[in-house]
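Novice: Turn this into a model:
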Amino acid sequence: MIYLKGYPAGIQQRAKELLEQKCLHKHLLQRYPKCHQYSSNDQLYRYGLELKQRYMKKSPPLKRITFDPKVSVIHHALGLNAHITRAHGGKLKASHEIRIDPCFKRCPEAFLRMILVHELAHLKEREHNKSFYQLCQHMEPDYFQLELDLRLMLTWQEAEQKALY
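Specialist: Predicted coordinates for the structure are as follows:
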């Protein structure tokens, strides 16, 4: 249960019980019955910019928001916030990109929003500190519950993959 490592033993035990009873997926489907409609990088970019415009107008501009196959849940990254600095003449030019694992092309919108909120918060706060999580909660009041539910979904998917092999 790698995705639930930092959670209390009670939550891990409950997730294990739901997995053993084959109820975890059913539980998640009741809470999040539909997938989002953002399947292309253009749609994802517009969705991310809407969130940025609503909550973080003064943050640096975003050059790109994409589903990137190089980002992988397997390597413990749901998304990445890339800060790219290039030298042009005697000046440094910075650009910001958000890259999200393509496995999230087919997930509930709440999970995609939670990942985008997390990556957008990194535009202002680089570290995972108290200010960072306060900003995440400002943009998404259910941030912590969504993060847990997303981790439960990943735990279920991992268990299903192991059952196939």
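
Novice: can we go C-alpha only for contacts and neighbour counts from here?
Specialist: OK.

Novice: Identify the residues contacting the residue nearest the centre of the chain.
Specialist: Centroid check for the chain by C-alpha atoms, centre = their mean gives Ile115 as the closest residue, at 2.2 Å. Neighbouring residues of Ile115 by C-alpha atoms under 8 Å, 6 or more residues apart in numbering: Leu78, Gly79, Ile100.

Novice: cool, Pro102 as well?
Specialist: Residues in contact with Pro102 (C-alpha under 8 Å, 6+ apart) are Phe67, Asp68, Pro69, Val71.

Novice: Please pick the buried ones from these.
Specialist: Neighbour counting with 16 or more other C-alpha atoms under 10 Å marks Phe67, Asp68, Val71 as buried within the contacts of Pro102.

Novice: one more to put side by side:
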Amino acid sequence: MTHLHYLQGYRPEIITQVEALIAQNRLKNVLQQRYPDIHDIRSDKALYYYTIALKNCYLKKSQPLNKVLYDDKITLKKQALGLHSYIAKNHGGKTKTKNEIRISSKLRYVPEPLLRMVVVHELAHLKEKDHNKAFYQLCCHMENDYHQLEFDLRLWLTMLELESNVTT
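Specialist: I've put the predicted structure just below:
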């Protein structure tokens, strides 16, 4: 099914289960039972403090974060939920570095555990630049249910896309 592009790479039996939930019109109910509340972290300032609290809990000795914000330009269709940038600028013989995290604005209205998963993912890039075994171990250290939350976020995005197709 074309509307399952967020679930590319998952096993066929999982895709079949999701297709069954969609065909039975149950996907939204299942997700809302699991995640009944949407977070209230709406502003960039609130997102910054939320991210810093997680960073201070798990990555105290990592490089500082200069900026954390919601970004309207991040498109979820490209599979990007957030971006971590490391910027090094040479000015007057001195190198200044900045770490920035940008989260898709579409994630302003998801349940808090799903937002936390994306923030944890981007924070893990402070220590591990690549998506390797050490990276995912760090993600799971910061969020035990990391992989389940990632899958659930993909389901949530699928649900939103299905709803937007019905209303257009």
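
Novice: now the buried ones among the contacts of Pro102 of structure 1 as TSV including secondary structure and distance to Leu120 of structure 1?
Specialist: Formatted as TSV, the buried ones among the contacts of Pro102 of structure 1 follow (DSSP: H, G, I helix; E, B strand; the rest coil; distance: C-alpha to C-alpha, whole Å):
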residue	secondary structure	distance to Leu120 of structure 1
Phe67	strand	15
Asp68	coil	16
Val71	coil	16
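
Novice: So which bits of stretch 140-160 of structure 1 are buried?
Specialist: By 16+ other C-alpha under 10 Å, the buried positions in stretch 140-160 of structure 1 come out as Glu140, Tyr143, Leu146, Glu147, Asp149, Leu150, Arg151, Leu152, Met153, Leu154, Thr155, Trp156.

Novice: In structure 2, what residue corresponds to the fifth one?
Specialist: What it means is Asp149 of structure 1. Here Asp149 of structure 1 is matched to Asp152 in structure 2, going by TM-score structural alignment.

Novice: host element of its match?
Specialist: Taking DSSP states H and E as the criterion, Asp152 of structure 2 maps to helix 146-167.

Novice: How about Leu112 of structure 1?
Specialist: Judged by DSSP H and E, Leu112 of structure 1 forms part of helix 109-124.

Novice: ok and that helix relative to helix 143-164, angle-wise?
Specialist: Per axes from the mean of the first three to the mean of the last three C-alpha atoms, to 10 degrees, the angle that helix 109-124 of structure 1 makes with helix 143-164 is 120 degrees.

Novice: Which stretch of structure 2 is helix 109-124 of structure 1 matched to in the alignment?
Specialist: Aligned using TM-score structural alignment, helix 109-124 of structure 1 spans residues 112-127 in structure 2.

Novice: okay, how far is it across stretch 9-29 of structure 1, tip to tip?
Specialist: From its first residue to its last, stretch 9-29 of structure 1 covers 24 Å (C-alpha to C-alpha, to the nearest Å).

Novice: In structure 2, which residues correspond to it?
Specialist: Using TM-score structural alignment, stretch 9-29 of structure 1 pairs with 12-32 in structure 2.

Novice: quick one, strands of structure 2?
Specialist: According to DSSP state E, structure 2 carries its strands in the segments 67-71, 82-91, 94-104.

Novice: Pipe these into JSON lines and attach distance to Phe135 of structure 2 per row.
Specialist: As requested, the strands of structure 2 are exported to JSON lines (distance: least, C-alpha to C-alpha, whole Å):
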{"stretch": "strand 67-71", "distance to Phe135 of structure 2": "20"}
{"stretch": "strand 82-91", "distance to Phe135 of structure 2": "14"}
{"stretch": "strand 94-104", "distance to Phe135 of structure 2": "16"}
